[in-house]
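*Asks:* this one's structure only:
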C-alpha cells in the first residue's frame, strides 16, 4: 500500500472516531435536569441591578419590590418595540394563555424545562416566582385531599402590554380517584356522563391591587385520561373555558368559577379496550392586571372543591377575612374545600 493510501485510511479512521466521540459527549437538552435549567435562568437584582429579566425567573423579595425593577429592565431588553395590531395581540394572548394554563397545573419540579424558558424569551415575558409561605395560611385545610391537589400559584409580567398575571391551578394526582366516581353502568354500556354536580376553582388576592384594574380573568378546564387500560391520550388537552365568575367578591381581587366534570368515551382502542377521559381532571385560573399592579403586595391563595354522585356546589361567598366559603347541597359527597397556602406577590 503506498503512502497516499495509508494517509487516506488513517484520516478516515480518525474522522469516524471523532464523530463517535462527539455523539457520546453530545448534550441532549431534553434530558437536562429541570433544577440545573432553573439555576441558569434565575435573575437576582441584588447581585446585578441591570440584569436582563426577559425569559427568566425573578423571585419575590420581602425586603424590596422587585416588580418595579422587572418593569424597568424589561423595557430596556424586550425585543418587541412596536405596537401590535388587534389580530397580532389576540393571537399572542391566546398563545400565552395556552402556555401558562398548562404550566399552572404542573408541580414545580416539572415546570422549568428548556422549552419553558424559550417560550418566555420568545414572547418577552418574565416569570415572577411568588414568595413561599412562612407558615401555614390561616384557614388552610390542606393543599391536597386524597387524589387531587392545588399547585403553587405564580406571577408573570408581559413587557409588551405592561400587564401582570397571577395564575393558579389544580390537577388529579391519581386518576383512579375520579374514575371510581364514574356513573353506574351495567354490562354493555359506557360509564359516561357527569361526575356529580359542579366543582369550583378560583384564586383570591388578599392585600389589594394598588389601584390596578382587573383587565381579564378566566378558568381553563383540561382533560385527564382514565387509568390504564382505558386511557385515551387526551391528558393535557383543553376541553372548555369559563369566563363568568360566581360568588360574592370584590371585583378586583379574585375570581371563582364553576366547572362541570364529565366523563366522555372516545371509542375502542387498538388494544381492544374502550377509551375514556374526564374533561375537568385539571384546570387553571388567571387574574390579569394593568401596570399599576407593580406596586401591589399581598397574598395569593387558590381554592378548589370537588363533588360526586348527586352533590353539587350550592354557593360561593367571600368572607370578611378574605377567605371563601364554598357550600354544597344534595348530599355530602364532596371533598373538603382544598385551600392552597398563601404565596406573597
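*Replies:* Great, that's in hand. Remember, it's a predicted structure, so these values are computed and weren't measured experimentally.
*Asks:* CA atoms for contacts and neighbours, from now on please.
*Replies:* Noted.
*Asks:* and residue 6, how many residues sit next to it?
*Replies:* Neighbour count for residue 6, taken as other CA atoms under 10 Å: 11.
*Asks:* Equivalent analysis for residue 21, please.
*Replies:* 11.
*Asks:* State the distance from it to residue 15.
*Replies:* Taking CA to CA, to the nearest Å as the measure, residue 21 falls 10 Å from residue 15.
*Asks:* got any residues that touch both of these two?
*Replies:* Shared contacts of residue 21 and residue 15, defined by CA atoms under 8 Å, 6 or more residues apart in numbering, are absent.
*Asks:* The helix or strand containing residue 282 - contacts with which helices or strands?
*Replies:* Per DSSP states H and E, residue 282 falls inside strand 274-289. Judged by 3 or more CA pairs under 8 Å, 6 or more residues apart in numbering; DSSP states H and E, strand 274-289 is in contact with helix 86-103, strand 163-172, strand 193-206, strand 214-225, strand 238-242, strand 254-268.
*Asks:* in the next helix or strand after that strand, what's buried?
*Replies:* Next along the chain after strand 274-289, taking DSSP H and E as the criterion, comes strand 299-305. Within strand 299-305, the residues scored as buried using 16 or more other CA atoms under 10 Å are 299-305.
*Asks:* follow-up on the earlier one: quick check: which of the helices and strands packed on strand 274-289 has the most neighbours on average?
*Replies:* Per residue and on average, the most neighbours among these fall to strand 163-172, with a mean of 26 (mean count of other CA atoms under 10 Å).
*Asks:* what's that strand packed up against?
*Replies:* Against strand 163-172 (3+ CA pairs under 8 Å, 6+ apart) you get helix 86-103, strand 148-150, strand 154-158, strand 193-206, strand 274-289, strand 299-305.
*Asks:* So for residue 315, which of those sits nearest?
*Replies:* strand 193-206 (9.8 Å; CA to CA).
*Asks:* Comparison target below:
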C-alpha cells in the first residue's frame, strides 16, 4: 500500500490544561529495524498523558513527543527484519509515546494480536492498564490464589482491569471508589467488597472484612496519606505496590509497621522500561490473559470515546474523575 508522507497528530502547544492539546500535521514515522508501522484506529487515554500535557512527565529519550501510550490498528509497513506480523494484521501495542496520531511505530515484540472477538476500540484500551497490572500485581507483588487483594480507584482503567484479573486468578478482591454508583460498578466487575472512601474508613472496612488479618497485596495510585493507611491495612508479609501519586509523593510516615509486619512497599513505572522487558510482559499476557478475554471472563470496560481531534475533551473527561473504565480516542 502507498503510505502518505504526513499525518494528523495531537501536539502539546505548551504545558497546561486540556486546551493545549491541538491537532497538527506531522511526518508519518518510519519503522526502524524490528519495528512495525501501525495505521492507528484507536488510542487509549491514560493519566501519564495528562501528566505529560502538564509538563510533569517528559517522554523517555528517543520516544515521540506526541502523547499516547497505547494503540490498536492495522500493520501498515514493516521495518528491516520485522517478521512477527504481516501488513494488514490487526494489532494492539504498548508505545513509549506517539499514540495520539494516525500512524505510530512500535517494536514488533511490544505489539500483540488483537484478541479474537474484540474490536479495535476495545483493543486500544488494553495495553497500558493490562501491562501495568500484570507487571505490578502478579510479577512484583506475586499475588497468589486465595490471597486478599485491594485496589484503590476501582473504577479507573487500572482499577477495572485489576479487579477482573485478580478475581480471574483466584484472589479475594476489595476495591475503593468515590461514590455508591462507582462502588456498585466495582461489585459488578467481581469485587467482593467495595468501599466508598468518602463515607467509610477503608482501613477499618478491610480489617473487618478479613477478620482483622488485613490485605495481602495493595495496588495504590493515590499516595499521600494513603501510604500510611496502606501499611495499616496490610496483613503480615503484605506487599504494597505504588504506581502513581494522585495525592502527592511526599508524606510523613511512621515506618514501624514495615518492621512489625515484615511489609514490602515497592513500586515501578512502565514507560521508561526497555523493549525486552515490555516484550516479556506482552508474551505473558498473550499466554495467560488473552484466553480469558476471548472467553469473556475478563472484559474491557469502556467509559467513552472521542474523535482524535477532540483529545482535549477526552482529557477534560478524565480530569472530572467521573469516568468508569477507559477513555479512548478514535482515529
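*Replies:* Looks like it came in fine. Here the structure is a predicted model, which means the values were calculated and not measured.
*Asks:* Give me the TM-score for this pair.
*Replies:* Once superposed, chain against chain, the TM-score is 0.26 (TM-score structural alignment, normalised by the length of the second structure); 141 aligned residues with a CA RMSD of 6.3 Å.
*Asks:* sorry, back to before: want to throw the helices and strands packed on strand 274-289 of the first structure into CSV with distance to residue 3 of the first structure?
*Replies:* As requested, these are arranged in CSV below (distance: least, CA to CA, whole Å):
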stretch, distance to residue 3 of the first structure
helix 86-103, 61
strand 163-172, 69
strand 193-206, 78
strand 214-225, 66
strand 238-242, 67
strand 254-268, 67
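*Asks:* Of the ones you listed, which is nearest residue 329 of the first structure?
*Replies:* Of all those, strand 193-206 sits nearest to residue 329 of the first structure, with 9.5 Å by CA to CA.
*Asks:* Which elements pack onto that closest one?
*Replies:* Against strand 193-206 of the first structure (3+ CA pairs under 8 Å, 6+ apart) you get strand 163-172, strand 254-268, strand 274-289, strand 299-305, strand 312-318.
*Asks:* out of those strands, which comes closest to residue 66 of the first structure?
*Replies:* If you check each of these against residue 66 of the first structure by CA to CA, strand 163-172 wins as the nearest, at 13.1 Å.
*Asks:* before we move on, the earlier item: how about a markdown table for the helices and strands packed on strand 193-206 of the first structure, with distance to residue 121 of the first structure added?
*Replies:* A markdown table is the format used below for those (distance: least, CA to CA, whole Å):
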| stretch | distance to residue 121 of the first structure |
| --- | --- |
| strand 163-172 | 16 |
| strand 254-268 | 28 |
| strand 274-289 | 20 |
| strand 299-305 | 25 |
| strand 312-318 | 37 |
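*Asks:* Would you mind getting the angle between the strand holding residue 282 of the first structure and strand 299-305?
*Replies:* Counting by axes from the mean of the first three to the mean of the last three CA atoms, to 10 degrees, strand 274-289 of the first structure points 150 degrees away from the direction of strand 299-305.
*Asks:* what's the angle from strand 274-289 of the first structure to strand 154-158?
*Replies:* 60 degrees.
*Asks:* how about strand 274-289 of the first structure: buried residues?
*Replies:* In strand 274-289 of the first structure, counting by 16+ other CA under 10 Å, buried: 274-289.
*Asks:* What is the most widely separated pair among these?
*Replies:* Greatest spacing in those, by CA to CA: 274 and 289 (44.3 Å).
*Asks:* ok, back up a step: which stretch among the helices and strands packed on strand 274-289 of the first structure comes nearest residue 339 of the first structure?
*Replies:* The nearest among those, by CA to CA, is strand 193-206 at 9.6 Å.
*Asks:* Now do the closest one and strand 254-268, the angle between them.
*Replies:* Going by the same axes, to 10 degrees, strand 193-206 of the first structure makes 150 degrees with strand 254-268.
*Asks:* for the second structure, longest helix please?
*Replies:* helix 275-288 (DSSP state H).
*Asks:* buried ones in it?
*Replies:* Those buried within helix 275-288 of the second structure under the rule 16+ other CA under 10 Å are 275, 278-279, 281-283, 285-286.
*Asks:* Just name the closest of the residues you listed to residue 175 of the second structure, please.
*Replies:* Of all the buried residues of helix 275-288 of the second structure, residue 175 of the second structure sits closest to residue 285, with 22.7 Å by CA to CA.
*Asks:* Tell me the spacing between the closest one and residue 133 of the second structure.
*Replies:* Residue 285 of the second structure is 10 Å from residue 133 of the second structure, by CA to CA.
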